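Novice: compute the structure for the input listed below.
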Amino acid sequence: MAGLGPGGAAEPRPLLVKIVMAGESCVGKTSIVRRYTESGSPPAGSPAPSYMATIGIDFKVKPVMFNDRRVKLQIWDTAGQERFHTLSTSYFRGAQGFVLVYDITNLKSFQSITMWMNDIYEKAGDEVDVILLGNKCDKESERVVPKQKGEKLAWEFGMPFFETSAKENVNIEYAFSVLTKEILEKKSGVLHDLDVVSLNETKKRTCCTF
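Specialist: Predicted coordinates for the structure are as follows:
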């Protein structure tokens, strides 16, 4: 049930938004999710905990506020290994947003982005919001994917691009904020359109009632 607000009125239920992490194995998807969702994440510059590759599917919930409305982000962390590909992409359906991740020190992970985008289009449609993250930007000395390549690929697909570091906490919060804003503005527009239709229908019924 919805809770009661300060004036005793029922508060609206939080909006539920499904976001899916996608990309090859070991690009840092789990580290990004944990950095974003766990308030007890280590401070920037501290040694990053090591996580085993996700086996199958995991998810976290992150409550946020958007225009004074409570929102629950349900962030699904999918496995990047090829043997889990069918399972992972089956969770793409119904998602409103995707965080597509590659590792700037791993050229193959960057080259696979187009394949992942095709999976997103196939399973979730081409109207969903996607952001592209070039992760592990703290490993500049090991970089093999220039930032300009990430920017160019993101431009070709028409999506925001950020270089991030889960270890140093670089751009994680901001990237999710941008994605959430895009999703909720689109959702708010749909809700507004539905309200207008409902209002017009009410007016029609009212004007025809004698």
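Novice: from here on, contacts and neighbour counts on C-alpha atoms
Specialist: OK.
Novice: can you list the buried residues in the helix of greatest length in the chain?
Specialist: The helix spanning the most residues in the chain, taking DSSP state H as the definition, is helix 172-207. Within helix 172-207, the residues that qualify as buried are 172, 175, 176, 179, 180, 182, 183, 184, counting by 16 or more other CA atoms under 10 Å.
Novice: can you lay out the residues you listed as CSV showing distance to residue 66?
Specialist: CSV is the format used below for the buried residues of helix 172-207 (distance: CA to CA, whole Å):
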residue, distance to residue 66
172, 17
175, 15
176, 12
179, 12
180, 9
182, 11
183, 11
184, 8
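Novice: relative to residue 12, which of these is nearest.
Specialist: residue 184 (15.5 Å; CA to CA).
Novice: ok, and the closest non-adjacent residue to that closest one?
Specialist: Residue nearest to residue 184 in three dimensions, not counting chain neighbours: residue 66, with 7.9 Å by CA to CA, 6 or more residues apart in numbering.
Novice: so what's the residue count around that neighbour?
Specialist: Neighbour count of residue 66, defined by other CA atoms under 10 Å: 13.
Novice: please give the structure of this sequence too, so both can be compared:
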Amino acid sequence: MSYAYIFKYIIIGDTGVGKSCLLLKFTNKEFQAVHDLTIGVEFGAKMITIDNKPIKLQIWDTAGQETFRSVTRLYYRGRVGTLLVYDITRRETFNHLASWLEEARQHASENMTTILIGNKCDLEGERVVSTEEGEQFAREHGLIFMEASAKTAQNVEKAFIETATTIYKRIQDGMINEANEPGVRPGSFGNDASSKQRGGCCG
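Specialist: Sure, this is the predicted structure:
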């Protein structure tokens, strides 16, 4: 299938916050209550539609363990979208967000669009991090914010699509130069501006 763009994502956050579950729910509409810890990096992909254009999302799910942080750092490069995930039932995963964000901004593209996701919002009775705290952190650091549940699928697709929509708008507004941004790859769909920049259909 042809596409207008490929957007490359990375998912980061502490071990056990549900990064792999979010990816699996988004790409396969599946949920695994028990999921093996990610060793290194896992990969998923899915086609979405923005402004009547097919966009392919390529998503790298990273391990949260400190042991694999050096590997994770390699995958920040060439990623234009980041999902920064914490678990609303575990305060320490929220406390570590600043460290994750600092590392991402140090190693990733300056064009990176980041969404903060408070996962496991279906476990309202076990909540220890309020929605307001998540919103405040997002405001202070210029992030999109959303609470989600990989179990019930609440806001899972919306999180990925809203991030992609923001990236797409930044390309259209000229804030991201697709020719110089490795996290964005123009495709052959339609007769868009990117095709013309490359010299038309045969360029």
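Novice: so what secondary structure elements neighbour the longest helix of the first structure?
Specialist: helix 29-37, strand 97-103, strand 129-135 (3 or more CA pairs under 8 Å, 6 or more residues apart in numbering; DSSP states H and E).
Novice: residue 203 of the first structure matches what in the second structure?
Specialist: Counting by TM-score structural alignment, residue 203 of the first structure lines up with no residue in the second structure.
Novice: ok, now which ones touch the counterpart of residue 36 of the first structure in the second structure?
Specialist: For residue 36 of the first structure, the aligned residue in the second structure is residue 26 (criterion: TM-score structural alignment). Counting by CA atoms under 8 Å, 6 or more residues apart in numbering, residue 26 of the second structure touches 156, 157.
Novice: how about a cut-off of 6 Å?
Specialist: By CA atoms under 6 Å, 6 or more residues apart in numbering, residue 26 of the second structure lies in contact with residue 157.
Novice: then residue 100 of the first structure?
Specialist: 22, 23, 132.
Novice: possible to save those as a markdown table with neighbour count and distance to residue 57 of the first structure?
Specialist: What follows is the contacts of residue 100 of the first structure, written out as a markdown table (neighbours: other CA atoms under 10 Å; distance: CA to CA, whole Å):
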| residue | neighbour count | distance to residue 57 of the first structure |
| --- | --- | --- |
| 22 | 27 | 11 |
| 23 | 27 | 13 |
| 132 | 25 | 20 |
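Novice: what residues of stretch 92-103 of the second structure count as buried?
Specialist: Judged by neighbour count using 16+ other CA under 10 Å, the buried positions of stretch 92-103 of the second structure are 93, 94, 97, 100, 101.
Novice: so the second one, which of the three states?
Specialist: Read it as residue 94 of the second structure. Three-state secondary structure (criterion: DSSP: H, G, I helix; E, B strand; the rest coil) places residue 94 of the second structure in helix.
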